[in-house]
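> Provided below for reference: sequence and predicted model.
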Amino acid sequence: PIMDGSSAAFVEAIDQVGLKRLDRGRRYLRVKKTVRVDTGSAWCELQPYNGIHFDITIDFDTPLIGRQQFASDMTPDVFRSDLSRARTFGNVKDVEQLWKMGFALGSSLENSVAIADDKVLNPEGTRWSDEFARHKALDAVGDLSLAGLPILGLYRSYKGGHKMNHAILVKLFEDKDAFEIVEAPAFREAGHAETVGLAAAAFGPDVS
């Protein structure tokens, strides 16, 4: 389901249901050494990092988008305020070609940012001047979640996309020395620490 082209509807749905905190620490996949994928001028890599960080750069041959970058530690607040509402986008010429092939038949101004002649066709414009880079970062967050566990590491990409986001996970799992599974301390009502930003020593090896 494309909703409005962003993840905002899913965030709202989770808010309506609420969260249940478990009595066990969350498990993470920690990057131990750098892995990288290169495809022409595009590349992506995962690096060791004490936290969860995304650094996404796009570079489109159109003045409307050009080179944009989104870089931030990824916390629930950052995801909610800075990424969740970033919509997918595309050039009208490309969408028309997809329509002829029977694809993207539901695409409209209600669920994507449409570009034509270096202009945004949506009457409301973009939600941020760099919404394009933010959406690519949103894609990366979703794609890397397919690892099965939140990744402790820094993910960088240049001219990346879904295919490269998948490729970096394949590359990571090919090297058993490049990662390990760790567990954060269990939550405590008083004096608990936030998971992101904890020193590496605060995580223990997963023994389950």
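All right, it came through fine. Residues are numbered from 1 along each chain as shown.

> please make it C-alpha for all contacts and neighbour counts, starting now.
OK.

> run a quick check on V113 versus T126, I expect a contact.
Yes: judged on C-alpha atoms under 8 Å, V113 makes contact with T126 at a distance of 7.3 Å.

> measure the spatially most central residue of the chain to G160 for me?
Residue closest to the average C-alpha location in the chain (C-alpha atoms, centre = their mean): V141, at 2.0 Å. Plainly put, V141 is 13 Å away from G160 if you go by C-alpha to C-alpha, to the nearest Å.

> and what of I2?
In this view, I2 and G160 are 21 Å apart by C-alpha to C-alpha.

> who's more crowded, these two?
G160 (23 against 14; other C-alpha atoms under 10 Å).

> ok, the more buried one - contacts?
A42, W43, C44, I56, T57, I58, K136 (C-alpha atoms under 8 Å, 6 or more residues apart in numbering).

> give the contact list for the last one.
For K136, the contact set (C-alpha under 8 Å, 6+ apart) comprises I56, I58, G160, G161.

> between V113 and T126, which is the more surrounded one?
A side-by-side neighbour count of V113 and T126, using other C-alpha under 10 Å, places V113 first with 27 against 16.

> how many residues are close by R36?
Neighbours of R36 (other C-alpha under 10 Å): 17.

> no, scratch that, I was asking about V196
Neighbour count for V196, taken as other C-alpha under 10 Å: 16.

> is it in contact with T75, as I believe?
Yes: under the criterion of C-alpha under 8 Å, V196 makes contact with T75 at 7.2 Å.

> shared neighbours of those two, which are they?
I52.

> how far off centre is stretch 155-168?
Counting by C-alpha atoms, centre = their mean, to the nearest Å, stretch 155-168 is centred 10 Å from the centre of its parent chain.

> presented hereafter is structure B, for comparison with structure A:
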Amino acid sequence: MLQRTLASSVHVTGVGLHSGERVVLNLHPADVDTGIRFRRTDLEGEQGEIIPLSPLLINDTRLSSTIVTDSGVRVGTIEHIMSALSAMGIDNVLIELNAPEIPIMDGSSLPFIYLLQDAGIFDQAAEKKFIRIKKTIVVEDPSKRVAFLPYDGFKVTLTIDFDHPVFNRSNQTYSIDFAGASYLEEIARARTFGFMQEVELMRSHNLGLGGNLTNAIVIDDFDVLNPEGLRYPDEFVRHKILDAIGDLYIAGHPIIGAFEGFKSGHAINNALLRKMFSEPDSFEWVTFPANKGLPSAFHPVVQTQ
């Protein structure tokens, strides 16, 4: 299977969920083996240089996955666009933005899927590199647990645990095997969510300043406040899967394996990636020339140009 980039540049404007700032986002094609990179166009000198993505740069995980470089440059809330890039199989892209945070759009990854489809997908003259999990890797703390397991494909199983009437009415566990299920249909539309009672606390920490009913599911003490309701009966756990897929793609390569999470979040997801890379015998690099032996979970989802 070949590496992929965009066929053309595209842009979109939006607002940052936590910063509340207006953002102009530009996506550009990139050369083979350059990976996913970011650049803040509102900064100059060293701070305006291109930032190659790495799990080691995710240094703020308060309610999102945020790049923080040694020089203090921030690129926040990258998990939704990363989830879309993973779903579309994009290996190489330059992401430029003129603010400290990726725009939230509607709170899901679907607008980014549409943006990537508008750009078109271009197959490049180099083999795509996959990470294949060879042995089980686990990270846990007293209340959370995540793991990679060997699996010939890509499967995600996730459980959330909220004691609240809204969550008690829906399934809090969801499992999806991408060999037989569509990210676009089952995951992409799931929106981020938050509790009304937490808004004041979040804003006191300069978080959630751009959040509203058009870009998040808002929950009061009893019910969902959004007049249109939920997009899926179990939209909450599906969104956590969307987040996890984006967090895992910060590895920069698709992962052949199964991911299991109990109350997973950005911090522990990133810790799992760091542990994997610190244990070289836990995974191997593989390619699939002419797609021979490629697990069906990774077959192209769109026609390339």
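Okay, I see it. The structure presented is a predicted model; accordingly, all values stated were derived computationally and were not measured.

> ok so, going back, list the residues that contact both of V113 and T126 of structure 1?
V120.

> just give me how far the host helix or strand of A126 of structure 2 sits from the chain centre.
A126 of structure 2 is part of strand 121-127 when elements are defined by DSSP states H and E. Taking C-alpha atoms, centre = their mean, one finds strand 121-127 of structure 2 lying 22 Å from the centre of the chain it belongs to.

> average distance between it and structure 1?
Compared with structure 1 after the fit, strand 121-127 of structure 2 shows a mean deviation of 2.7 Å (mean C-alpha distance after the TM-score superposition for structure 1).

> now do the contacts for the equivalent of K33 of structure 1 over in structure 2.
In structure 2, K33 of structure 1 lines up with K135, judged by TM-score structural alignment. Neighbour list for K135 of structure 2: F148, L149, P150, S282, F283 [criterion: C-alpha under 8 Å, 6+ apart].

> can you pick the most crowded of the residues you listed?
Of those, with other C-alpha under 10 Å as the count, F148 tops at 25 neighbours.

> and the strands in structure 1, which stretches?
Counting by DSSP state E, structure 1 has strands at residues 27-31, 35-39, 42-47, 52-59, 67-73, 89-91, 113-116, 119-120, 151-158, 179-183, 204-205.

> ranking the ones you listed by burial, who's on top?
strand 151-158 (a mean of 24; mean count of other C-alpha atoms under 10 Å).

> where does it end up in structure 2?
Under TM-score structural alignment, the match for strand 151-158 of structure 1 is residues 255-262.

> the matching stretch vs structure 1, average offset?
So stretch 255-262 of structure 2 averages 0.3 Å relative to structure 1 (mean C-alpha distance after the TM-score superposition for structure 1).

> what's the distance between the closest residue to I256 of structure 2 other than its chain neighbours and I51 of structure 2?
Excluding the flanking residues, the one nearest I256 of structure 2 by C-alpha to C-alpha, 6 or more residues apart in numbering is R132, at 4.6 Å. Per C-alpha to C-alpha, R132 of structure 2 is found 26 Å from I51 of structure 2.

> distance of L2 of structure 2 from T13 of structure 2?
31 Å.

> which one's more surrounded, these two?
Set L2 of structure 2 next to T13 and count neighbours by other C-alpha under 10 Å: L2 wins out with 20 against 15.

> returning to what we had before: for the contacts of K136 of structure 1, which one is nearest F70 of structure 1?
Nearest to F70 of structure 1, judged by C-alpha to C-alpha, of those is I56 at 5.3 Å.

> which residues does that closest one contact?
Counting by C-alpha under 8 Å, 6+ apart, I56 of structure 1 has contacts Q69, F70, A71, A133, K136, A137, Y155, R156, S157, Y158, G160.

> hmm, 10 Å instead?
I56 of structure 1 is in contact with 44, 68-72, 133-138, 140, 155-161, counting by C-alpha atoms under 10 Å, 6 or more residues apart in numbering.

> okay, now E228 of structure 2: neighbour count?
Neighbour tally, E228 of structure 2, other C-alpha under 10 Å: 9.

> counterpart of it over in structure 1?
Using TM-score structural alignment, E228 of structure 2 pairs with E124 in structure 1.

> again, but for T159 of structure 2
So T159 of structure 2 corresponds to T57, using TM-score structural alignment.

> just the helices in structure 2 please.
Per DSSP state H, structure 2 carries helices over the ranges 79-88, 110-119, 165-168, 183-186, 199-204, 235-248, 266-278.

> surely R36 of structure 1 meets A167?
Yes: the pair R36 of structure 1 / A167 is scored as a contact, 9.2 Å apart, by C-alpha atoms under 10 Å.

> joint contacts of these two?
Contacts common to R36 of structure 1 and A167, judged by C-alpha under 10 Å, 6+ apart, are C44, E45.

> burial check on the aligned residue in structure 2 for D94 of structure 1, number of neighbours?
In structure 2, the residue paired with D94 of structure 1 is E198, using TM-score structural alignment. By other C-alpha under 10 Å, the residues close to E198 of structure 2 number 12.
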